[in-house]
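Trainee: this is a predicted model, with the sequence first.
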Amino acid sequence: MAGNPGREDAFTGLEVVILIIVLLVIAGGFFLFMTSGETPGWARTFPGGMVADSVYVSGDHMQPVGSVVGFPAVSRINNKPLFLVPRGDPKRLGAIQVMVSLFIGHTGAIDMDQVHVSWTGDGFSEQIPKTNILPLVCPNWTITGKYNMLPGHVADADNWMEPDEEFEILVCSSRGVRPYESFTVTLRPEGTAMPLPLARTAPARIEPVMKLG
């Protein structure tokens, strides 16, 4: 007796629907388990381990918070931030200020004293040393503020940037950047954390304070 093709197609379609529902239930349950805060070691292996470990490791990566602010390559003594430019040029952008924090996750910490900073531009590159002395003498970089300190933490106790903390840093170059010129300030922590490149372009008009995006 010949089979019923229509009935076989309907049964196959029902199997597909059931399979999709089962996979969605399993995926939802696994997601809730992974985000419960009690993930054992075996749960970080295939199939969920690659995602879980990448999120865990990314806890000690840096990200910018808010906009990068630029300043002309001239000394600022009577207003913040404080820095000195030995060979000033009001027609160039000479310094930036940015707030940074840890990336997603609540793990890890970055020793800001061990962060290496570089400034590169149009055929120009220099390493920017760190200093704790204000006013800042260019080229140098420094920490100008620490925010969101947890209760019981002392802001000046150390320069380790931990989860939920935000560090404001000031970086100034020896050369400066002409209008329309692109440049990149890169923060390179030691260890496994990824570098944080801040690529920006100087605006057409150099002003006392410039929002660089």
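Mentor: Received, thanks.
Trainee: could you use CA atoms for every contact and neighbour count after this?
Mentor: OK.
Trainee: what's the first helix or strand after the strand ranked longest in the chain?
Mentor: Taking DSSP state E as the criterion, the chain has its longest strand at strand 89-102. As assigned by DSSP states H and E, the chain's next helix or strand after strand 89-102 is strand 110-111.
Trainee: continuing past that following strand, what's the next helix or strand?
Mentor: That would be, after strand 110-111 and using DSSP H and E, strand 116-121.
Trainee: which elements pack onto that following strand?
Mentor: Helices and strands touching strand 116-121, by 3 or more CA pairs under 8 Å, 6 or more residues apart in numbering; DSSP states H and E, are strand 124-128, strand 182-188.
Trainee: deepest in the core, which of the ones you listed is it.
Mentor: Burial of these is given as mean neighbour count (mean count of other CA atoms under 10 Å); strand 182-188 ranks first at a mean of 19.
Trainee: one more structure, for comparison:
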Amino acid sequence: MFTDRSEAGRLLADRVAERLAELRRSDPALSDPVVYALPRGGVPVAVEVARRLHAPLDLVLVRKIGAPGYPEVAMGAVVDGVDRQTILNEDVFAATGGDAAGLSRARSRELAEIERRRIRYLGDRPQISPAGRVAVIVDDGLATGATAKAALSAVKRQGARLAVLAVPVAPADSIADMLRYADEMIVLQTPRDFWAIGPFYRDFHQLSDDETVQLLREAWARRDETATGDV
């Protein structure tokens, strides 16, 4: 059990650094990673990964599309960007009675929330292109995998040289499916008996917007100070 997301991030960061070092030995071009957090829960984890890699930190703005009547169940996800993309879990969509009109309405709602988060979290800070780089997608864990799949698809479409998914915990039976989207998957714990992410953390409180913004601002300030030689 992890104490909190920050501890999980530090442990995950070591594993990610080791794996990227191995990959660079066979392909020196894999030397320019950028870390993308899935907000909100992925931000404290990604902060630690970015710090360990001495890499820039950014966000992939993705939202789960909940199933009709079961909002906690992901029937898909939508990811923002120039080419907005929807990943649909066809089995869940069919099993929960989804239809095209309902999907369209849900997609519009989630895109509106993505836009709100963009303004709140990023302001006028330009986002970092993954083109030609190692894109490390980080979250606090993997449940259905819908948002991670959408994020991985997005960075690949934007030209990432390598798309890596890094999470502290994921169900063992999800790995093969996720490797259809990720070039590499780095996970600390892969339990067979898995029902939710929360039980693997002592502190798994829902982050507020204010907490998320503070974590991002502090990480960006440290990065900017290092780049200018002020630390």
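Mentor: Perfect, thanks for sending it. These numbers come from a predicted model, not from an experiment.
Trainee: TM-score for these two?
Mentor: These two chains, once laid on top of each other, score a TM-score of 0.28 by TM-score structural alignment, normalised by the length of the first structure; 99 aligned residues with a CA RMSD of 5.7 Å.
Trainee: if we can go back for a sec, out of the helices and strands packed on strand 116-121 of the first structure, flag the one nearest Ser67 of the first structure.
Mentor: Evaluated with CA to CA, these place strand 182-188 nearest to Ser67 of the first structure, the distance being 13.8 Å.
Trainee: rewinding a little: okay if I get the helices and strands packed on strand 116-121 of the first structure as TSV plus distance to Ser101 of the first structure?
Mentor: As requested, these are exported to TSV (distance: least, CA to CA, whole Å):
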stretch	distance to Ser101 of the first structure
strand 124-128	20
strand 182-188	12
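Trainee: which stretch among these comes nearest Leu196 of the first structure?
Mentor: Of all those, the one in closest proximity to Leu196 of the first structure, counting by CA to CA, is strand 182-188 (5.0 Å).
Trainee: so what does that closest one touch, helix or strand wise?
Mentor: strand 116-121, strand 196-201.
Trainee: any idea which of those is most buried?
Mentor: Stretch with highest mean neighbour count among those: strand 116-121 (a mean of 20; mean count of other CA under 10 Å).
Trainee: sec struct for the nearest residue to Met210 of the first structure once chain neighbours are set aside, please.
Mentor: Nearest residue to Met210 of the first structure in three dimensions, chain neighbours excluded: Gly70, at 4.8 Å (CA to CA, 6 or more residues apart in numbering). Secondary structure of Gly70 of the first structure, reduced to three states by DSSP: H, G, I helix; E, B strand; the rest coil: strand.
Trainee: next SSE after the longest strand seen in the second structure?
Mentor: Looking across the second structure with DSSP E, the single longest strand is strand 70-79. Following strand 70-79 of the second structure in sequence order, the next helix or strand is strand 85-88 (DSSP H and E).
Trainee: show me what that next one is packed against.
Mentor: Under the contact definition 3+ CA pairs under 8 Å, 6+ apart, strand 85-88 of the second structure sits against strand 70-79, helix 146-157.
Trainee: which helix or strand lies directly C-terminal to it?
Mentor: Using DSSP H and E, the first helix or strand after strand 85-88 of the second structure is helix 90-95.
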